[in-house]
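Fold the following for me, if possible:
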Amino acid sequence: MTEPHDPASRWSDLERPPLDVRALRQGLIRPGGLWNTLDVVASTGSTNSDLAARARAGLAEGAVLIAEEQTAGRGRLDRRWTAPARSGLFFSVLLRPGPAVPGARLGWLPLLTGVAVATGLARAAGVDTALKWPNDLLVTVDGEERKAGGILAERAGDDAVVVGIGLNVSLRAAELPVPTAGSLALANAVSLDRDTLLRAVLRSLERWYEQWRAAEGDPALSGIQEAYAAGCATLGRTVRAELPGDRELTGEAVAIDGDGRLVLATADGARRPVGAGDIVHVRALGTP
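Okay, here's the model as predicted:
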């Protein structure tokens, strides 16, 4: 990727240098490792869409696609995700867990990714990242939990899953898409070096994924279920699940079950699991 020389270019922000593709490849791609290709593009609509198309064409597991800017990034329920160029990490990875992992356990991949991102950022950025079920990444800004990132996992053919991660790194308050959003910069991270952060997250993701796959996707045996519950900000709170068909379910979030569903203890004494595919939104009561 070449850098334009026009000082007025949107790519000329010296506080937001481009990713070092060569160094990233040297640091992440190794014989026997999960990651085997790593590409950075200046701009694209959605890294998930691009990588899914390549997956359907037969691309091998372990591909990483990163965009310096996403113009049509997507979250769950087709929500939009946009940010200034080079202000964050916007990337997708291609995983093919194989026949050893039952299809019913693939729903753990976004939760696993949340654990991996949180543990990677704790080491590299010195920031505590909480997990809002099922796929939001929260940081604390001025004593308030704010969304700084999200995860989107999508099937791409019979045996492939593309997992996309979006993370606000250097966004300033005036650049936030909504006032309630956050970034690592606003959370006082010790490092905003995107190369360092990306290496940490991808190494963490490789560790957790290989551990989970070796356990044939078993969330308890692999430690994913326990680790997710430990870092989940939703548990222990009274929440309202807004479900399709204008239905609501209110209760205390008490557990993550073996299928990755959020279990709510309702006022009638029942425990009711809510699946990520069925939920519109979960929020703490009393919040906007």
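
For the rest of this, base every contact and every neighbour count on C-alpha atoms.
Will do.

residue boundaries of the helices in the protein?
Using DSSP state H, the helices of the chain run over 21-28, 47-56, 109-124, 194-214, 224-231.

Can you give me the buried ones in the third one?
Judged by neighbour count (16 or more other CA atoms under 10 Å), helix 109-124 contains these buried residues: 109-122, 124.

Also the fourth one?
With burial defined by 16+ other CA under 10 Å, the residues of helix 194-214 counted as buried are 194-195, 197-206, 208-213.

Tell me the gap between that helix and the middle of its chain.
12 Å (CA atoms, centre = their mean, to the nearest Å).

this one as well, want them side by side:
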Amino acid sequence: MTSSQGSAGRWSDLDRPPLNALALRRALVSSDGLWTSLDVVESTGSTNSDLAARADELPEGAVLVAEEQTSGRGRLDRSWIAPARSGIFVSVLFKPSVPVHHWGWLPLLTGVAAATGLAKAAGVELSLKWPNDLLVGVGGEERKTGGILAERAGADGVVVGLGINVSLRQDELPVPAAGSLLLAGAVSTDRDTLLRAVLRSLEQWYGAWVRADGDPAASGLQEAYTTACATLGRRVRADLPGERMLEGDAVDVDGDGRLVVATEGGGTEAVAAGDIVHLRSAD
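Next up is the predicted model:
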């Protein structure tokens, strides 16, 4: 893989300069920190796939960033496409020393970290849609500006990918429900600044989670996620595996990271995997 050198000759849009790989490495990679390497590539199919293929040979904390993804993937095999240098397309390799049954919290942890870091660096309030979407407000509407995909990789690793729409303009949005930090009124769309903020926040949250042996309550992660989760308190429809559908009020995120839905008749059901649609505010 060849690192992006930031050559002016490669710029197709002067409002979207390339990332400064050298400066990012100097700021983030250290012998006593989480991040052990950071590579920036001009274009690739999927940073998650590339990093997962090398998971066994790389130490924890490897970071791969792409200026453009040609086959970016979201949950449920959905595609993630955006113009070159219009967003942050990054994958990181974790090898958690915590019980495996807590690993399901990694995408939720990444969402909390990204929302926290971007709120500080971009000056935009973000909320989380369970389990893996980042939402911003655009013209009074909730819009998706980011997504997270976590995948097991190698013998003992998890690759977590994060895609964030940074400078997409209205006419560049892939679907009407999409948004970007620019459209949400960000005070900064400098991707170097935003990526540093996200990775530093991710390092802090991951460190707290590992020190708590993966316990979401003891690490403060469960409280932080429920506070930022826009799904809670909403009427939702969950499209579940096996073509089953569940509708009710989203009332909690439990200790396993599952969405707890209150159903008709006073019962509840914990949803571990599914596609969630926000219908309206709960009564």
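
hang on, the earlier thing: who wins for proximity to G164 of structure 1 among the helices of structure 1?
Comparison of these against G164 of structure 1 by CA to CA identifies helix 47-56 as nearest, at 5.7 Å.

To which residue of structure 2 is V169 of structure 1 aligned?
For V169 of structure 1, the aligned residue in structure 2 is V166 (criterion: TM-score structural alignment).

so how many other residues sit close to that match?
V166 of structure 2 has 27 neighbouring residues, counting by other CA atoms under 10 Å.

who touches it in this structure?
S86, G87, I88, T145, S180, L181, L182, T189, R191 (CA atoms under 8 Å, 6 or more residues apart in numbering).

Which residue is the nearest non-sequential neighbour of the equivalent of T110 of structure 2 over in structure 1?
The equivalent of T110 of structure 2 in structure 1 is T113 (alignment by TM-score structural alignment). Closest residue to T113 of structure 1 apart from its sequence neighbours, by CA to CA, 6 or more residues apart in numbering: L205 at 6.3 Å.

Kindly report the same for A119 of structure 2.
E125 (5.4 Å).

now A72 of structure 1
That would be G45: by CA to CA, 6+ apart, it lies 4.4 Å from A72 of structure 1.

Could you do L183 of structure 2 as well?
In space, and not counting its chain neighbours, L183 of structure 2 is closest to V138: 6.2 Å by CA to CA, 6+ apart.

show me the contacts for that neighbour.
Counted by CA under 8 Å, 6+ apart, V138 of structure 2 has contacts G179, L183, A184.

Out of the residues you listed, which comes closest to R280 of structure 2?
Among the contacts of V138 of structure 2, and counting by CA to CA, the member closest to R280 of structure 2 is G179, at 19.5 Å.

What is the distance between stretch 31-40 of structure 1 and the centre of its chain?
The answer for stretch 31-40 of structure 1 is 19 Å, by CA atoms, centre = their mean.

What of stretch 27-34 of structure 2?
With CA atoms, centre = their mean, you get 21 Å for stretch 27-34 of structure 2.

just checking, what residue in structure 1 corresponds to T145 of structure 2?
T145 of structure 2 maps onto A148 in structure 1, by TM-score structural alignment.

Can you report how many residues neighbour that match?
With other CA under 10 Å as criterion, A148 of structure 1 counts 25.

I'd guessed it sits against A181; true?
Yes. The pair A148 of structure 1 / A181 is scored as a contact, 6.1 Å apart, by CA atoms under 8 Å.
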